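Engineer: Could you look at this predicted model? Sequence included:
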Amino acid sequence: MQFHLNGFRPGDPDLKEAAPRDARPLDVLIVGAGPAGLTLAAYLSGFPEIRTAIVERRSGPMEKGQADGVSCRSMEMFQCFGFAERVMREAYWVNEATFWKPDPDAPDRIVRTGRVQDVEDGLSEMPHVILNQARVHDMYLDVMRSSPTRLEPLYGRSVTGLEVEDDAVSVTLDHAGRAESVRARYVVGCDGARSTVRGAIGRKLVGQAAHQAWGVMDLLLDTDFPDIRFKSLIQSADEGTVLVIPREGGYLVRLYVELDALNPEERVSHRNLEVTDLISAANRILAPYSIEAAEVVWWSVYEIGQRMTDAFDDAAGGDDRAPRVFIAGDACHTHSPKAGQGMNVSMGDGFNLAWKLVSVLRGQADPSLLKSYSRERRAVAKALIDFDEEWARLMSAPPGSRSQSKLQHYFAQHGRYTAGVSVRYEPSDVILADDAAPLARGFSTGMRLHSAPVIRLADGRPMQIGHVQRTDARWLLLAFAPAGPPSAQRDALARLCDALACEGGLLDAITPEGADIDAALDVRAVLQCHHTELAITDMPRLLFPRKGRLGLRDYEKVFCPDPRAGDIFEMRGLDREAGCMVLVRPDQYVAGVLPLGDVARLSTFLTGILTG
């Protein structure tokens, strides 16, 4: 974290200086303060020139229940927001998963049949954790309250009408029985599976139900089940399945409990189930072990189903018009919660849309950029639906069936998916074709930047290269120096920097007038030599720039391999002889890998997206 750029200011550096309030027209109205809406709102709150409002039908912040799984990829995103360390401190870390099945010699009893590592080594520097969704919301709200805009949700407001106009969207809200009218340039519906915004733009959730009821409950309990503090999947001979999810704090546990199949026209609400029914079912499945609930914190019953809309915005198919209304999270994709992906994919929706809205609203990109949101995120949601259908089918397979026996293998095989790191965006206007992949085999185009350890040149600090990104809508260019003596590595980087920063070059074209040289593209470099072999003062101007009101030097743009934690060139398959450039989007996804000197292609690509 950098601060004091524009002068010394005491106090908490996370608390940004408040921007003056004004009565400018609203730029973005976010409907729904769930994971998708708060991700988007927290990102936008850092830009005082963008006027944002977020409304929520509930009367106040969430306190308990709903989602709890946080994938490795979401943790990487939280690092960008600045609260990953808080989550790691509070959360339960999922290190291993155990599997239980009927004892072949006594089928009415369960026995442990397997144990697997939850996340493969080296997949991410971040863990897979479990934390109450309400706490994740709290951390987003803290980011918003500390931002220059001091953004707060407006509770107790629900959408009753929406009309798209030529240059804005008109929305009618109900607030305690009173109608309120709001106009905004863009509206984002994050208002859940029964989304009013989705209905207003004519989108429908389409899919099917599995006609299978499940219960979920958060408990403080007493039990003799030995794996209660492991993520555990228990399949009984005749009574169904239980999924155990240990929760934060050392005592709380979540249980997903398979209940009876539903008739084709039956809804789960018709069963009039109580929490005692869930506890009884769990005890039948866990036999010979048992649970005794000391306190039920939260519980619910639901029906498995997978549904998705045909598009995530209001732009009709084949329409050249840029969208003005978007939907995210459960408003455009729903599924069962047992795969632990709902909150994570919803937050990914908000993160994807956020930097694109910022770029357009600040005049740095054409509104056509916003079309890529629906295309990219619908493909992610489709993969989630497919995964969830198979996962739900295997979990509910009859005892002893071939499908049931595949469950542990399927879990291990799809570990990268559940960690959230398998998303890959296809080549497009915002993703280059993957024709330079051999230069950086460990940085896959279209996939999230797989961070690696480095040493900062200026102060010898060990850190992760991926942690340089923040929620500031800037693109990141990582320049990896070619082989040679330290001075030759520096000279190769200097030639690149001269080409980028020359008069009429790329940075002239995409950097706003009067802004710092790295306002649009943050150029950083990784040398191959030891950090003691060169000084930061030897670096070219672009890697040691003057910035801010006082013209202070930025000392944090050059890195070297960390011999103790691992050489980034080896870990990520970088071409030592040639070096390369890795271009990373503001949402931490690799937009392209290019030869170190290919400034022409880099410029053509970025100037097709960004304008100064």
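Structural biologist: Thanks, I have it.

Engineer: rest of the way, CA atoms for contacts and neighbours
Structural biologist: OK.

Engineer: got a list of what residue 172 touches?
Structural biologist: 159, 160, 161, 162, 179, 180, 181, 182 (CA atoms under 8 Å, 6 or more residues apart in numbering).

Engineer: Please state the offset of stretch 188-203 from the chain centre?
Structural biologist: 21 Å (CA atoms, centre = their mean, to the nearest Å).

Engineer: Could you look up the SS state of the nearest residue to residue 154 once chain neighbours are set aside?
Structural biologist: Spatially, and ignoring its direct neighbours in sequence, residue 154 is nearest to residue 55 (4.6 Å; CA to CA, 6 or more residues apart in numbering). Put simply, residue 55 is strand when judged by DSSP: H, G, I helix; E, B strand; the rest coil.

Engineer: What of residue 229?
Structural biologist: Looking at residue 229 with three-state DSSP, the answer is coil.

Engineer: Grab the nearest non-local neighbour of it.
Structural biologist: Of all residues beyond its chain neighbours, the one nearest residue 229 is residue 246 (5.3 Å), with distances taken as CA to CA, 6+ apart.

Engineer: how close does the one you found sit to residue 71?
Structural biologist: Residue 246 is 15 Å from residue 71, where distance means CA to CA, to the nearest Å.

Engineer: ok, back up a step: I'd like to know how many residues surround the residue nearest to residue 154.
Structural biologist: 22 (other CA atoms under 10 Å).

Engineer: Got another one to weigh against that:
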Amino acid sequence: MQFHNQGYVSADPRIQNVNGVGIDRPAELPENVDVLIVGTGPAGMIAAAQLSQFAGITTRIVERRPERLAIGQADGIQARSVETFQAFGFAERIIAEAYRITEMAFWKPDAQDASRIVRTARAVDDPTGISEFPHLIVNQARVLDYFAEVMKNAPTRMTPDYGFDFVGLTVASDGDYPVAVTLRTSEGRERIVNARYVLGADGARSAVRQSIGCTMDGDQAFHAWGVMDALAVTDFPDIRTKCAIQSGSGGNILLIPREGGYLFRMYVDLGEVSPEDHGAVRSTTVEQIIAKANEILHPYVLDVKNVPWHSVYEVAHRLTDRFDNLLPHEIGTRTPRVFIAGDACHTHSAKAGQGMNVSMQDGFNLGWKLGAVLDGRSPESLLGTYSAERQVIAKNLIDFDKQWSTLMATRPEDLADPSELEDFYVRTAEFPAGFMTQYPPSMLIGDATHQHLAAGFPLGKRFKSAPVVRVADANPVQLGHHHRADGRWRLYAYADAAGPGEASALSDWAEWLRTSADSPLLAYTPAGADSDSIFDVKVIYQQAHDQVDIARVPPLFLPRTGPFELIDYELVYAADPAADIFDLREIDRGGAVVVVRPDQYVAHILPLTATAELAAFFRAILLDRRPPAS
């Protein structure tokens, strides 16, 4: 975290200076807004937190509840989400309060007595070290609290507007605020808010989705599960370990320990449901869920003392064919104005722990794009990439969840291989961890011509961090941890073998980016803004940090920032001899440029000499901010 560049700071440095629309922000919901977000779930709150960083954009987020969520239904936080939390500045704090999953135990019927369960296997949660961040369990309400804190501390001082129910909307063909949204207050009064864009993050029964004519298509598995958060006394030895429990009686349990040391969640198999059931299974009582859990756990006993939350659900896999208000024949002819995210456009079982995680990536994907368009950085065509990118990801999630939820509901004796469940868990670990997302080539993802220059940074996948040493202070750091959710693009320049001050491909590239008329840095940085306001440009040298003379580093990597034009010393890095990033990420020793999107996905890989290609890539994404020639 960097601060003091605006002057001395003695208070909490997470609280940014109020700016733009945050100055004298009206307490009441205004008549006109740039973005109106409906729903304070994970997708809505991360989008709001991202947009809160854009000082000139008026964003409001409304919620039908009268206050913050107290108990959330989601609790699994995959490592990719924790990487995202790092971008918003609260990963370390949420890790400290969460339960950390390090392995999963598998229990099955005893071969000698099928009425009893025995532990048959353990699987390490992240056997390949796919992320430096852990897999966590924490109440959804706490995740939303952290995003609310980010919003409140942002320059715009954003806070949710509670007590507003979405009624409907209309979209005009033109006008500054073409979306007219009707809201109803808790007192029953209706009012209209006009918006440039609307995001519906209002859950599986989304009224925003219905208002734009989207329908959820899919199927129902006709299998019911009871889920409960419980405080209990038990002799089951793995009560504080994540478990998949398959019993001889045919019932199954997914056990998820919760944060705090005592609480746990159980997904208890209630069996097949008749198509004629018409939801009657949802009246299953918590006492019946507890009785079923004890039957499955035999010979162990669960003495439940308290159940703060429970529910019954039937597995359903549904997906909308589009995530915005454009019909297929309208794509490319006009700008989408209404978007949906999270459960509003994809639903699935809870047992893979994907709902909150994928929803947050929906909101992150759209949030930076709305910010870039409304801030004048990018053309409106950027917004068409949201539905194109995220709809495919949701389809992949549903396909995965169908396999996982089916295996979880299958009796051990009906599996083709006795170890099929645990084998699937280990084999597919990268998917539920959130790292199989890979966006295809588009205006935002370059072609793979030069992928070999940085094979460890697959195009379209998230930027996988690695250790480096900061030259100025010899501190070992994770390179990716300095990627903040500030809407900026990242340009990582991996140096060729020459050192600072020597003529090299890196020095030529740095001088081109700093001075050339074709440079994206000059073309897209607004007049009067800091040189790093749109692009965060870092260099990583192959030499050890004590062999890099920072006085001879190209001036591009030592920019002046803030009102005092102070030098930023945190952009110059060296390879860590103990874990060389050039080896870890298979970076060519001749150097390379890795371009990373504001949402942490690798957008392009180019040689240091490919300046024309770098300029051409950004030409379709960003708008020239230079004043017209006189």
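Structural biologist: Yep, that arrived. In this text the structure is predicted, and so the values were computed from the model without any measurement.

Engineer: Superposed, what's their TM-score?
Structural biologist: Scored against TM-score structural alignment, normalised by the length of the first structure, the superposed chains reach a TM-score of 0.98; 609 aligned residues with a CA RMSD of 1.3 Å.

Engineer: re earlier: for the residue nearest to residue 154 of the first structure, list the residues it contacts.
Structural biologist: 29, 30, 31, 32, 33, 153, 154, 155, 156, 157, 158.

Engineer: next one: residue 256 of the first structure
Structural biologist: 214, 215, 216, 217, 242, 243, 244, 338.

Engineer: same check, this time on residue 75 of the second structure
Structural biologist: 137, 138, 139, 140, 353, 356.

Engineer: can we see that at 10 Å?
Structural biologist: Listed by CA atoms under 10 Å, 6 or more residues apart in numbering, the contact set of residue 75 of the second structure reads 98-99, 136-143, 256, 258-259, 265, 350, 353-357.

Engineer: What lines up with it in the first structure?
Structural biologist: Residue 75 of the second structure maps onto residue 68 in the first structure, with residues paired by TM-score structural alignment.

Engineer: Could you check how far its match is from residue 241 of the first structure?
Structural biologist: 20 Å.

Engineer: re the thing from before, most neighbours of all the contacts of residue 172 of the first structure, which one?
Structural biologist: residue 159 (24 neighbours).

Engineer: Please name the nearest non-neighbouring residue to that residue.
Structural biologist: residue 173 (4.5 Å).

Engineer: What about the one you found, how many residues nearby?
Structural biologist: Count around residue 173 of the first structure with other CA under 10 Å applied: 20.

Engineer: That one sits in which helix or strand?
Structural biologist: Taking DSSP states H and E as the criterion, residue 173 of the first structure maps to strand 169-175.

Engineer: So the corresponding residue of the second structure for residue 216 of the first structure: helix, strand or coil?
Structural biologist: Alignment note (TM-score structural alignment): residue 216 of the first structure maps to residue 227 of the second structure. Following three-state DSSP, we place residue 227 of the second structure in the strand state.

Engineer: Name the helix or strand for the spatially closest residue to residue 227 of the second structure that is not a sequence neighbour, please.
Structural biologist: Once flanking residues are discounted, residue 227 of the second structure sits nearest to residue 267: 4.4 Å by CA to CA, 6+ apart. Per DSSP H and E: residue 267 of the second structure is located in strand 264-272.

Engineer: tell me, that strand lands on which residues of the first structure?
Structural biologist: Going by TM-score structural alignment: strand 264-272 of the second structure matches residues 253-261.

Engineer: Next, the mean deviation of that stretch compared to the second structure.
Structural biologist: With mean CA distance after the TM-score superposition for the first structure, stretch 253-261 of the first structure departs from the second structure by a mean of 0.7 Å once superposed.

Engineer: and what of stretch 180-187 of the first structure?
Structural biologist: Looks like 0.5 Å for stretch 180-187 of the first structure (mean CA distance after the TM-score superposition for the first structure).

Engineer: So which residues of the stretch 401-550 of the second structure form strands?
Structural biologist: Ranges of strands in the stretch 401-550 of the second structure, per DSSP state E, counting those that start in this stretch, are 467-470, 475-478, 489-494, 535-541.

Engineer: which of those strands sits most buried?
Structural biologist: Stretch with highest mean neighbour count among the strands of the stretch 401-550 of the second structure: strand 467-470 (a mean of 24; mean count of other CA atoms under 10 Å).
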